[in-house]
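Student: please find the sequence and the predicted model below.
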Amino acid sequence: MPRTVDVLLTGSTIPAYAHPGDAGADLCAAEAIELAPGERATIGTGTAIALPDGYAAFVVPRSGLAARHGVTIVNAPGTVDAGYRGEIRVTVLNTDARESFRVEVGDRIAQLIVWPVVRAHFVPVDALPGSHRGERGFGSTGYRGVPTEGDSA
């Protein structure tokens, strides 16, 4: 059986899981808006939550909106900290170059994933220990299965 945690909430809608085993619960719009091509807007969900200490919630895009309409979330994932008590709002972006996208009240606009988190204790040192990757960053694993110089396949 999956592990559960009680998340207190207030608001007009309760985030809901569409299918058994889903990681994300759907967040619905509490206001209607039309997004012109390339436009972004912050949409209220009418929902506020209280997470227990040691948890955070992450607001992530819905794959169907992205695939069918080019609608995504600008700051994905958006982080909801355990101490935050305000309304969860979602900043959406219409990436379609030609078509507007209409959001109606009750439309599922994002997903909320609740995840246990640990707090880091940051320890200053003079040098970091070595690793296989080292300091190689963006593009360090190559492109289309072709490793970059210095990488092992």
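Tutor: The structure has been received and is ready for your questions.
Student: from here on, just use CA atoms for contacts and neighbour counts.
Tutor: Fine.
Student: next SSE downstream of the lengthiest strand in the chain?
Tutor: Longest strand in the chain, counting residues (DSSP state E): strand 40-50. With elements assigned by DSSP states H and E, the helix or strand that comes after strand 40-50 is strand 55-60.
Student: please enumerate residues in contact with that next one?
Tutor: Identification of contacts with strand 55-60 by Cα atoms under 8 Å, 6 or more residues apart in numbering yields 51, 73, 76-82, 90, 110-117.
Student: in the helix or strand following it, what's buried?
Tutor: Proceeding N to C from strand 55-60, the next assigned helix or strand is helix 63-69, under DSSP H and E. For helix 63-69, the neighbour count (16 or more other Cα atoms under 10 Å) marks 65-66 as buried.
Student: list of residues touching the helix or strand that helix 63-69 is followed by?
Tutor: Counting by DSSP H and E, the next helix or strand C-terminal to helix 63-69 is strand 71-73. Contacts to strand 71-73, defined as Cα under 8 Å, 6+ apart, come from residues 60-62, 65-66, 90-96, 101, 110.
Student: just the buried residues from the residues you listed, in ChimeraX please.
Tutor: The buried subset of these, as determined by 16+ other Cα under 10 Å, is captured in ChimeraX by this line:
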select :60,61,62,65,66,90,91,92,93,94,95,96,101,110
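Student: any chance of the contacts of strand 71-73 in a markdown table, with distance to residue 129 too?
Tutor: Below are these laid out as a markdown table (distance: Cα to Cα, whole Å):
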| residue | distance to residue 129 |
| --- | --- |
| 60 | 34 |
| 61 | 36 |
| 62 | 39 |
| 65 | 43 |
| 66 | 40 |
| 90 | 39 |
| 91 | 39 |
| 92 | 40 |
| 93 | 41 |
| 94 | 43 |
| 95 | 42 |
| 96 | 45 |
| 101 | 49 |
| 110 | 39 |
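Student: here comes the other one, which I'd like you to weigh against the first:
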Amino acid sequence: MVPVIRVMREDWADPAVDLPRYETVGAAGADIRANLPPDLRVEGIVLAPMARALVPTGLRIEIPEGYEAQIRPRSGLALKHGISLANTPGTIDSDYRGPLGVLLINLGAEPFVIAHGDRIAQMIVAPVVQARFEAAGTLGETARGAGGFGSTGRS
């Protein structure tokens, strides 16, 4: 069964900006676009190097119980301009109904302009498993043990 994500536009949102959509038949992520408030649509949002901005999408979404939406960077923006997400991946829980904003960060050396309607991130819809947590006095042994960061080698 394919989950259905219900999407509602904010009252101020531009209906000409596309809803999230998959750009190719094999795409795992649906592109999300900036939908800027009327006072920012002409000049856009300028993101200085190392600055962050919560970029509005003009959307609210309803995710079915048992699923989440992961918001991830777009590889082209990251490669060409150093634009990423400050909290990647961002998680949208099935019980959240507030505005969908994308927390972008400019890791590049030049200011970057986010224009109205630009594709700024991608959304992955994934199933969720909630675990049960129990206090324990001991943990099972493994070959790796307590080896942490880099403990399994370079490759």
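Tutor: Received, thanks. Predicted, not measured: the structure shown is a model, and the values here were computed from it.
Student: rewinding a little: quick one: the longest strand of the first structure aligns where in the second structure?
Tutor: Strand 40-50 of the first structure lines up with residues 52-62 of the second structure when matched by TM-score structural alignment.
Student: give me the mean distance between that stretch and the first structure.
Tutor: With mean Cα distance after the TM-score superposition for the first structure, stretch 52-62 of the second structure departs from the first structure by a mean of 0.8 Å once superposed.
Student: I'd like to know how many residues surround residue 43 of the first structure.
Tutor: 19 (other Cα atoms under 10 Å).
Student: quick one: residues contacting it.
Tutor: 29-31, 33, 89-92.
Student: which of those sits closest to residue 19 of the first structure?
Tutor: residue 29 (19.7 Å; Cα to Cα).
Student: which residues sit in contact with the closest one?
Tutor: Neighbour list for residue 29 of the first structure: 43-46, 103-109 [criterion: Cα under 8 Å, 6+ apart].
Student: could you do residue 118 of the second structure as well?
Tutor: Contacts for residue 118 of the second structure (Cα under 8 Å, 6+ apart) come out as 33-34.
Student: show me what it lines up with in the first structure.
Tutor: So residue 118 of the second structure corresponds to residue 107, using TM-score structural alignment.
Student: residue boundaries of the strands in the second structure?
Tutor: Under DSSP E, the second structure gives strands at 6-9, 30-33, 45-47, 52-62, 67-72, 83-85, 90-92, 99-106, 112-114, 119-127.
Student: any chance of TSV for the ones you listed, columns distance to residue 154 of the second structure?
Tutor: Shown next, in TSV, are these (distance: least, Cα to Cα, whole Å):
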stretch	distance to residue 154 of the second structure
strand 6-9	43
strand 30-33	33
strand 45-47	35
strand 52-62	32
strand 67-72	26
strand 83-85	25
strand 90-92	28
strand 99-106	29
strand 112-114	35
strand 119-127	29
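Student: for residue 146 of the second structure, find the nearest of the ones you listed.
Tutor: Residue 146 of the second structure sits nearest to strand 90-92 of all the strands of the second structure, at 28.3 Å, using Cα to Cα.
Student: tell me, that closest one lands on which residues of the first structure?
Tutor: Aligned using TM-score structural alignment, strand 90-92 of the second structure spans residues 78-80 in the first structure.
Student: contacting residues around stretch 88-99 of the second structure?
Tutor: For stretch 88-99 of the second structure, contacts defined as Cα under 8 Å, 6+ apart pick out 10, 56-73.
Student: next, the buried residues of the match of strand 40-50 of the first structure.
Tutor: Neighbour counts over stretch 52-62 of the second structure (16+ other Cα under 10 Å) mark 52-53, 55-62 as buried.
Student: picking up where we left off before, tell me how far the match of strand 90-92 of the second structure lies from the chain's centre.
Tutor: 7 Å (Cα atoms, centre = their mean, to the nearest Å).
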